[in-house]
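In: Here is a sequence together with a model predicted from it:
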Amino acid sequence: MTVLFFELHRTAYRSIPFLLNSIQTTQGRKTVTHEYPNQKARFVEDLGQNLRTFEVDGTLTGDILYSVEKRLLENTLNEAGIGIFRHPFLGDINVVVTSFSITEDMTTLGEASLKITFEESTANIFPKQAGDNISRINELVKDLSDIVDGYVANNFTTNYGDNIADASNVLGDFLTNVGQLGSRANTDQDDLNQFFGQIQQMTDNLFPIISNSTDLSSNLSNTLFLYDNLGTDASKRLDLNSNLFGFGSGQVDFPTDTTISIERQKNRDTLDGCINGKSLINAYNAAAQRTYLNDQELASTEEQLEANYQIFISDNNFTESMLADLEEIRNQVNIFFLNLKITVDKIITVITKPIALTVLTYQYYGNLDKREEILELNDIYDPSLLSGDVKILEQEA
């Protein structure tokens, strides 16, 4: 590590660069010492691990811009709140400056010695304990699925022949779409046979199914259940449902100036709402059950679910109780994410001069167990020689 340390001599705080001479990292435990009067006894209460403190010795140097750079760095170090310190080995770290000094020697004009104390800091967030969080998510999935089924049964009507034909076209598009997505699933053949058997049964009986809203609700529910079941794990279930979400987004709304057109548009909205609602509900359920390899995967899933949620609530006609339950499952999954962020592996970026991936991996972790993971995190052309910014997984504390 010594050679690598001295090669990585440039650093920055809040994007203001300076040269790095040395870093001392302090860690330990949070403790409370209990002393007892007139007794030769002491109890040290362990309150968990402390975050890191970094004592940095650095140098600021420049020529005609030295005074400007010094003033900029000084102002930056005095800023309140959390800033990002780029550590040469550990990458970007959220810290707060607790003290600093700038020493200028009159014999070396245009240069200053820096001593800065950074204390690692998290955002001012106090995660709510999940408790029976997963159980509550599962309950909401069941409740919401039942609500959606009931919504279709109670709101889909076909009093006009033209609207039966239109609904048949919409359902035909859905069956084609979901069939294509399902065919890509690498899953058990029996599950595929059951899924495509359901699609064929609906295709062969579209008109009688559409003519009875209860049968329609039941068949849609079975199809979407079997589609979700094609995912052999939670990650694949999440992908399947995320890919299906957005069905009907390209449809053009009808002018609702006649009773026929009003019914037609309502039926389309009901079908789209059912398909997208179930897809979103199942995606939330899968997201709370999958394994996340790192914080980047977690953040990507969180962003995707939130984007789909906002799309869904902006364009639907569901009841207030259904939307309230949907908001709760969203909040419950977000609580799950918040708790998971404490323990999930975090991707950080380190800066390195030309070095082999194998050497970098061993220097950082003391073994080569994470070599393939680092290779996947980076677009590395030649693993025998890499340099610059490299994404790695932060070492466990």
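Out: Cool, got the structure.
In: Please count neighbours and contacts with C-alpha atoms only from this point.
Out: OK.
In: What separation is there between the most centrally placed residue in the chain and residue 18?
Out: When Cα atoms, centre = their mean is applied to the chain, the residue found nearest the centroid is residue 299 (1.9 Å). Remark: distance between residue 299 and residue 18 (Cα to Cα, to the nearest Å) = 31 Å.
In: same thing with residue 217?
Out: Residue 217 is 65 Å from residue 18, by Cα to Cα.
In: I'd like to know which elements the strand or helix carrying the residue nearest to the centre of the chain is packed against.
Out: Residue 299 is part of helix 295-314 when elements are defined by DSSP states H and E. Where contact means 3 or more Cα pairs under 8 Å, 6 or more residues apart in numbering; DSSP states H and E, helix 295-314 is packed against helix 259-287, helix 320-340.
In: quick check: angle from that helix to helix 320-340?
Out: 170 degrees (axes from the mean of the first three to the mean of the last three Cα atoms, to 10 degrees).
In: tell me which residues of helix 295-314 are tucked away?
Out: For helix 295-314, the neighbour count (16 or more other Cα atoms under 10 Å) marks 295-296, 298, 301-302, 305, 308-309, 312 as buried.
In: which one of the helices and strands packed on helix 295-314 is the most hemmed in?
Out: Most buried of the helices and strands packed on helix 295-314, by mean neighbour count (mean count of other Cα atoms under 10 Å): helix 259-287, with a mean of 22.
In: Show me how far that helix is from its chain's centre.
Out: Centroid separation between helix 259-287 and its chain, computed with Cα atoms, centre = their mean, to the nearest Å, is 25 Å.
In: where along this structure do the helices fall?
Out: Applying DSSP state H to the chain gives helices spanning 2-7, 66-77, 133-155, 161-183, 189-204, 206-210, 213-228, 234-244, 259-287, 295-314, 320-340, 357-365, 371-377.
In: Would you format those helices as TSV with distance to residue 60 included?
Out: Compiled in TSV, the helices of the chain are given as follows (distance: least, Cα to Cα, whole Å):
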stretch	distance to residue 60
helix 2-7	17
helix 66-77	7
helix 133-155	50
helix 161-183	58
helix 189-204	65
helix 206-210	75
helix 213-228	58
helix 234-244	48
helix 259-287	47
helix 295-314	34
helix 320-340	39
helix 357-365	28
helix 371-377	33
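In: out of those, nearest to residue 102?
Out: Each of the helices of the chain has some distance to residue 102 by Cα to Cα; the shortest is helix 66-77, at 8.3 Å.
In: Quickly note the distance from residue 214 to residue 321.
Out: Taking Cα to Cα, one finds residue 214 at 21 Å from residue 321.
In: what do you get for residue 100?
Out: From residue 100 to residue 321 the distance is 55 Å (Cα to Cα).
In: Same check on residue 91?
Out: 46 Å.
In: just residue 20 next, same as before
Out: 58 Å.
In: Isn't residue 48 up against residue 32?
Out: No. With contact defined as Cα atoms under 8 Å, residue 48 does not count as touching residue 32 (10.6 Å).
In: thinking again about what came up before, of all the helices of the chain, which one comes closest to residue 387?
Out: Of those, nearest to residue 387 by Cα to Cα is helix 357-365, at 9.4 Å.
In: try this one next to it:
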Amino acid sequence: MEKTTFNPTVIRKDFPILNREVNGKPLVYFDNAATSQTPRQVIDVIVDYYSNYNANIHRGVHTLSQEATDKYEQARIKIQKHFNAAKSHEIIFTSGTTHSINLVANGFTSILKAGDELIVSAMEHHSNIVPWQMLCERTGATLKVIPMNEEGELILEEYLELLSDKTKLVFCNHVSNALGTVNPVKTIIDAAHKVGAAVLIDGAQAAPHIKADVQELNVDFYTVSAHKMCGPTGVGMLYGKEEWLNILPPYQGGGEMIAEVTFEKTTYADLPHKFEAGTPNICGGIAFGAALDYMNAIGFDEIAAYENELLEYATERLLAIEGLRIYGTSENKTSVISFNIEGVHPYDMGSILDKLGIAVRTGHHCAQPIMDFYKIPGTVRASFSFYNTKEEIDILVEGVEKAKAMLL
């Protein structure tokens, strides 16, 4: 797809939902970290699939099945190229990041033993904490935590002290969903590999903003959800190095993931099918590829530059409001602002903003340990995408000031 000239006014026309009103006000959508909106180019691909070649994939001899299979596997190759995986079979289609992480955690059940150690960061989403806690319960392994500081940055000196020859796995998000912090994942990966540990990076929040190169990172596993980057819900990917994917056992049994089945013994299919039991989200996979085409046509460098402009503008304007505190002040962060106003509960703020047509997220953002660190019940989170504008940020600031006047 040819590259387009970046123009947010033109880009907004690609997103039908941005034309609607909420509570009689034009929609201002600032909940992009939870899920991004979907452009008509991706919606058209979904409609085209169900209108013209809806069929089950692989092994079908009829035309519709072959067409669907070709489009699905082409999407896998698009994902491979986007993340620069060495081989297309290192891309496993999943239902999203949570599924991907659980797949890996389940696989390590037969590898870990009592006394082994896992390391997780203090700023993880619950989906990158709970599966590892469950793995520790099954195996007797121990979970250790990389601490963070007041700015919302990991304390790398303490991480290096946690590493030892007992460390088998390290988990960290590329970008914090609650704070927007971009973590130094290359440093984390390199240090883990020196002690022989594997690393899984949760890329769900990074993927809309950063074009990760899995070979350059030398990461063992990398996870992404399509709905964070203009694609549909219910589909995502797990990247895994071929050698690791060959070691891990299948996560689920069923059709598609087998080579041969008898009542005496079953042999498993080659990668990637070994991990893709059952009928997949075929349309979702194809639409995921279309979403990558769309974002790459705009350009990730252009997206990052514009979103950083929005972040700086919103930060300056919000900090001018008396009593407002921003959580997550790392210099290296993406376009997420988590904030509270002293004396105002985040839920109350979010409810009033919704009445004004402004969609933000409130609560602990599935990152309760971060909220416990700051000793708060939650935050108001405004997260910006490349289809947002400074005019919308002005509306947010007015809304926050109005809510503050009503609640204090």
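Out: Happy to help now that I have it. These figures come from a predicted structure and were not determined experimentally.
In: tm score of chain vs chain?
Out: Here the superposed chains carry a TM-score of 0.25, computed using TM-score structural alignment, normalised by the length of structure 1; 158 aligned residues with a Cα RMSD of 6.9 Å.
In: For residue 43 of structure 1, which of the helices and strands packed on helix 295-314 of structure 1 is the nearest?
Out: The closest of these to residue 43 of structure 1 is helix 320-340. By Cα to Cα, the value is 30.7 Å.
In: now for that closest one, which elements pack on it?
Out: Short answer (3+ Cα pairs under 8 Å, 6+ apart): helix 320-340 of structure 1 packs on helix 133-155, helix 259-287, helix 295-314.
In: Could you provide the ones you listed in a markdown table, with additional columns for distance to residue 167 of structure 1?
Out: Shown next, in a markdown table, are these (distance: least, Cα to Cα, whole Å):
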| stretch | distance to residue 167 of structure 1 |
| --- | --- |
| helix 133-155 | 13 |
| helix 259-287 | 7 |
| helix 295-314 | 21 |
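In: of all those, which lies closest to residue 335 of structure 1?
Out: When these are compared (using Cα to Cα), the closest one is helix 133-155, at 8.0 Å.
In: How far does that closest one sit from its chain's centre?
Out: 24 Å.
In: Could you tell me the angle between that helix and helix 259-287?
Out: 170 degrees.
In: can you pull the buried residues of helix 133-155 of structure 1?
Out: Buried residues in helix 133-155 of structure 1, counting neighbours by 16+ other Cα under 10 Å, are found at 133-134, 137-138, 140-141, 144-145, 147-153.
In: cool, stretch 298-315 of structure 2 as well?
Out: Those would be 298-300, 302-304, 306-308, 310-311, 314-315, for stretch 298-315 of structure 2 by 16+ other Cα under 10 Å.
In: Kindly check the end-to-end length of stretch 383-390 of structure 2 for me.
Out: Terminal-residue distance, stretch 383-390 of structure 2 (Cα to Cα): 13 Å.
In: before we move on, the earlier item: just how off-centre is the helix holding residue 299 of structure 1 within its chain?
Out: Using Cα atoms, centre = their mean, the offset of helix 295-314 of structure 1 from its chain centre is 8 Å.
In: one step back: going by distance to residue 274 of structure 1, which of the buried residues of helix 133-155 of structure 1 wins?
Out: Closest to residue 274 of structure 1, out of all of those and judged by Cα to Cα, is residue 148, at 6.0 Å.
In: so that closest one touches residue 278, yeah?
Out: Yes. With contact defined as Cα under 8 Å, residue 148 of structure 1 reaches residue 278; the gap is 7.5 Å.
In: Counting neighbours, what do you get for residue 216 of structure 2?
Out: 11 (other Cα atoms under 10 Å).
In: Mind giving me the packing neighbours of the helix or strand where it lies?
Out: Per DSSP H and E, residue 216 of structure 2 falls inside helix 214-217. Under the contact definition 3+ Cα pairs under 8 Å, 6+ apart, helix 214-217 of structure 2 sits against helix 185-194.
In: need the next SSE after the helix it packs on, C-terminal direction.
Out: Where DSSP H and E defines the elements, the next helix or strand beyond helix 185-194 of structure 2 is strand 198-202.
In: List the buried residues for that next one?
Out: In strand 198-202 of structure 2, counting by 16+ other Cα under 10 Å, buried: 198-202.
In: Just put those residues in TSV and tack on distance to residue 100 of structure 2.
Out: Shown next, in TSV, are the buried residues of strand 198-202 of structure 2 (distance: Cα to Cα, whole Å):
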residue	distance to residue 100 of structure 2
198	15
199	14
200	10
201	11
202	9
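In: Let me know the closest of the residues you listed to residue 170 of structure 2.
Out: Looking across the buried residues of strand 198-202 of structure 2 and measuring by Cα to Cα, the closest to residue 170 of structure 2 is residue 199, at 4.7 Å.
In: From what I see, the closest one and residue 173 are in contact.
Out: No. Contact criterion Cα under 8 Å: residue 199 of structure 2 and residue 173 do not qualify, at 10.7 Å.
In: Could you check how far the closest residue to residue 193 of structure 2 other than its chain neighbours is from residue 83 of structure 2?
Out: Of all residues not flanking residue 193 of structure 2 in the chain, residue 199 sits nearest, at 7.9 Å (Cα to Cα, 6 or more residues apart in numbering). As for residue 199 of structure 2, its distance to residue 83 of structure 2 is 16 Å (criterion: Cα to Cα).
In: buried sites along the lengthiest strand in structure 1?
Out: Criterion DSSP state E: the longest strand present in structure 1 is strand 91-104. Of the residues in strand 91-104 of structure 1, 91-97, 100, 102 count as buried by neighbour count, 16+ other Cα under 10 Å.
In: Quick check: the two most widely separated of the residues you listed?
Out: 91 and 102 (24.2 Å).
In: which residue sits closest to residue 361 of structure 2 in space, ignoring its chain neighbours?
Out: residue 381 (5.1 Å).
In: and the helix or strand harbouring that neighbour, what does it pack onto?
Out: Taking DSSP H and E as the definition, one finds residue 381 of structure 2 inside strand 379-383. With contacts defined as 3+ Cα pairs under 8 Å, 6+ apart, strand 379-383 of structure 2 has these neighbours: strand 336-341, helix 346-355, strand 361-363.
In: Show me what the last one is packed against.
Out: Other elements packing on strand 361-363 of structure 2 under the criterion 3+ Cα pairs under 8 Å, 6+ apart are helix 346-355, strand 379-383.
In: List the contacts of the closest residue to residue 22 of structure 1 other than its chain neighbours.
Out: In space, residue 22 of structure 1 comes closest to residue 57 once its chain neighbours are excluded; the distance is 5.3 Å by Cα to Cα, 6+ apart. Listed by Cα atoms under 8 Å, 6 or more residues apart in numbering, the contact set of residue 57 of structure 1 reads 20-23, 113-116.
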